[in-house]
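A.B. asks: need a structure here:
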Amino acid sequence: MTTSVFIDGAVGTTGLEIAERLAGRAEFALITLDEARRKDDAARREAINDADVVILCLPDDAARDAVAMIANDRTRVIDASTAHRVAEGWTYGFPEIVGRETVAGARRVSNPGCYPTGFIALLAPLVHNALLPAAWPYSVHAVSGYSGGGKALIGRFEDDRDIAWRGYGLNFGHKHVPEMQRYAGLMIPPLFSPAVVAAHRGMVVEIPLPLGVMPGSVPPELLRAALTQFYEGSKVVTVAQDLPADGEMLMRASMEPWDGLTLHVMGSADGEQARLVAVLDNLGKGASGAAVQSLNLMAGLDETAGLRL
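C.D. replies: This is a model prediction of the structure:
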């Protein structure tokens, strides 16, 4: 059976990459609006209600408005914005964490944020299994390619080649923090330090762990073993078993589109310190790839169909 899909916001970075992943797939029929109609509310409302699944690639307020346009009990939603990530009645679109069956049966799915994807993938299984404490002031340091910042930020990086690094969220209260806290099962909001670097795509998310002073924590090798067991059989998430021989990790500006997620656990020789590191594509598993993974499940298909792995 063919599933009809309307991407509202199809000309943005996330929407374009979703469309690329769906191109040529007979399981889906894309509903499209031409340039003259894509901002016409009446045309959008008709497309939204005609679709089996609508994928929202819009700013938060526009995403809420789009959901309000649904006038039937059939159209299902995947929202790539921040608007519904901690909202009641919405399923968090992270199948590895909330369960594939949960996503497959959901009517309203909120796509995870790119930074939270790495953070939650690393921490949630360990906190849930009491291998790390829930009541701890975790910090997370992360860098992303500039493509996740919208057209204005993309333009600034591409027009001004002198920009190498842009730290932001320095006034705290970043919109990703609530979902990071909720889905990692934390009692204390994490201290989040994001930055954008001079690469189009790619992301590295790191959580430093002072294990020697953390109550109830376990050695790094047990953390790695627990993550390996948790993600066993996943075609999307991989847990690295070997440490970088030279103690280095690279994020390349030439990175190709990728929908996977690789997790690392690096521990000091005495076991007193560790670093949890997630490597992903902010436009892949951090955005468009995650939306397509959820769409596949909602359509009753293999979750990795059309993904770049």
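
A.B. asks: going forward, measure contacts and count neighbours with C-alpha atoms only.
C.D. replies: Will do.

A.B. asks: what's in contact with the lengthiest helix in the chain?
C.D. replies: Longest helix in the chain by number of residues (criterion: DSSP state H): helix 114-128. Contact with helix 114-128 is made by 94, 97, 132-134, 140, 142, 176-177, 179-180, 183-186, 203-207, 223, 226-227, 230, 261, 263, 276-280, 282-283, 285-287, as judged by Cα atoms under 8 Å, 6 or more residues apart in numbering.

A.B. asks: What angle do helix 114-128 and the helix or strand just after it make with each other?
C.D. replies: Proceeding N to C from helix 114-128, the next assigned helix or strand is strand 139-145, under DSSP states H and E. Interaxial angle of strand 139-145 relative to helix 114-128 (axes from the mean of the first three to the mean of the last three Cα atoms, to 10 degrees): 150 degrees.

A.B. asks: List the buried residues in strand 139-145.
C.D. replies: 140-145 (16 or more other Cα atoms under 10 Å).

A.B. asks: As TSV, the residues you listed with distance to Met249 would be great.
C.D. replies: Shown next, in TSV, are the buried residues of strand 139-145 (distance: Cα to Cα, whole Å):
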residue	distance to Met249
Val140	17
His141	15
Ala142	13
Val143	13
Ser144	14
Gly145	16
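
A.B. asks: hey, where'd the helices end up in the stretch 1-150 of the chain?
C.D. replies: 13-22, 41-50, 60-68, 95-98, 100-104, 114-128, 150-159 (DSSP state H, counting those that start in this stretch).

A.B. asks: want to put them side by side, so please do this one too:
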Amino acid sequence: MTITETHKPAAAGAAKKPSVFVDGASGTTGLGIQERLRGQSEITVKAIAEDKRKDAGAKRALMEEVDLVILCLPDDAAKETVALIDSMGASGPKVLDASTAYRVAPDWAYGFAELAPDQADKIKAAKKVSNPGCYPTGAIALLRPVVDAGLVPADTPIAVNAVSGYSGGGKSMIASFEDSTAPAFELYGLGFEHKHVPEMQLYSKLTRRPIFIPSVGNYRQGMLVSVPLQLDALPGKPSGADLQAALAKRYAGSSYVSVMPLQNEAAKSGRIEPEALNETNKLELYVFASDKHHQAVMVARLDNLGKGASGAAVQNMRLMLGLPEK
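C.D. replies: Okay, here's the model as predicted:
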């Protein structure tokens, strides 16, 4: 087995750096994680030789040496690797899974650190963490605080609209946009079975299944997730200010999630674009509201490859390894 390390071993007498193996580093998320790990001087990144990538014995030997494995694999392959890690018992590493295989599994911690006041601690203590989906990150960030605050009842009929750059759609979608055979814009997931809906519902604490309408535009990355609300149809008839206050209270002090004031540049223009947070792990939350019409739209803006994928993975990795926030 050939192992390569992207960081030099610690000098004699120095504290041993935690080690990480990214399994499936050739996809969009895996490549993004690898790029971000190059700036993580506190860890050692180990890799398996390409010709040993599907060798279970070689993979097991490597995983016995590392502290954390980040899985960037299709669901079935992720399940196989998790089963292999489980068979290792106490010698098995911690695992952070970027697939959809375990996002609603009760024995896995959900890797949205800002989900609740104690969520980061749960991630720190967990041996198994599921990295969130990009669309659910935005939807849950908007919905969970207002449901917890009682402003939006859990059984409210909710529609979640979203648009993403094509980089989140896999190799075939990326190729179709980059060779100009894809349309400029399209809705998809219209069979009502999008794989992100279960985690969106569970972690938003919704008892009624939301309608999710994703779309893709002809640009590489960046995402907007929006939730429209008829305020006078909600108990207590909350205002836009009430929604914004609930969001601001939940994310006060957060390093990565910002709740924008009601009066902001986007509100003044009546427009918001999806690419402003590209290459960051940031998430911005907006409330656009009309007191006249008793309507509001809550909007999340993020990089689908950042806070929606690779950025969140590195944030979770640092929590799981006991490293300070960066």
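
A.B. asks: quick one: the longest helix of structure 1 to structure 2 mean distance?
C.D. replies: Compared with structure 2 after the fit, helix 114-128 of structure 1 shows a mean deviation of 0.4 Å (mean Cα distance after the TM-score superposition for structure 1).

A.B. asks: What range does that helix cover in structure 2?
C.D. replies: Under TM-score structural alignment, the alignment places helix 114-128 of structure 1 onto residues 134-148 of structure 2.

A.B. asks: Touching stretch 243-252 of structure 1 from outside, list them.
C.D. replies: Stretch 243-252 of structure 1 is contacted by residues 199, 202-204, 264-266 when judged by Cα under 8 Å, 6+ apart.

A.B. asks: Export those residues as JSON lines, with columns for neighbour count, secondary structure and distance to Asn72 of structure 1.
C.D. replies: Shown next, in JSON lines, are the contacts of stretch 243-252 of structure 1 (neighbours: other Cα atoms under 10 Å; DSSP: H, G, I helix; E, B strand; the rest coil; distance: Cα to Cα, whole Å):
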{"residue": "Ala199", "neighbour count": "21", "secondary structure": "coil", "distance to Asn72 of structure 1": "42"}
{"residue": "Gly202", "neighbour count": "28", "secondary structure": "coil", "distance to Asn72 of structure 1": "38"}
{"residue": "Met203", "neighbour count": "27", "secondary structure": "strand", "distance to Asn72 of structure 1": "38"}
{"residue": "Val204", "neighbour count": "24", "secondary structure": "strand", "distance to Asn72 of structure 1": "41"}
{"residue": "His264", "neighbour count": "22", "secondary structure": "strand", "distance to Asn72 of structure 1": "44"}
{"residue": "Val265", "neighbour count": "24", "secondary structure": "strand", "distance to Asn72 of structure 1": "46"}
{"residue": "Met266", "neighbour count": "23", "secondary structure": "strand", "distance to Asn72 of structure 1": "50"}
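
A.B. asks: What about whatever residue of structure 2 lines up with Glu20 of structure 1, how many residues nearby?
C.D. replies: Using TM-score structural alignment, the equivalent of Glu20 of structure 1 in structure 2 is Glu35. Using other Cα atoms under 10 Å, Glu35 of structure 2 is surrounded by 12 other residues.

A.B. asks: Please apply the same query to Asn218 of structure 2.
C.D. replies: Asn218 of structure 2: 18 neighbours (other Cα under 10 Å).

A.B. asks: now swap in Ala36 of structure 1 and tell me
C.D. replies: 8.

A.B. asks: And it, how far from Gly15 of structure 1?
C.D. replies: In this structure, Ala36 of structure 1 and Gly15 of structure 1 are 18 Å apart, going by Cα to Cα, to the nearest Å.

A.B. asks: picking that back up, what about the contacts of helix 114-128 of structure 1, which are in helices?
C.D. replies: Per DSSP H, the contacts of helix 114-128 of structure 1 map to helices at 97, 177, 179-180, 183-184, 223, 226-227, 230.

A.B. asks: coming back round to it: pick the one among the contacts of stretch 243-252 of structure 1 closest to Thr32 of structure 1.
C.D. replies: Relative to Thr32 of structure 1, the closest of these is Gly202; by Cα to Cα it sits at 28.7 Å.
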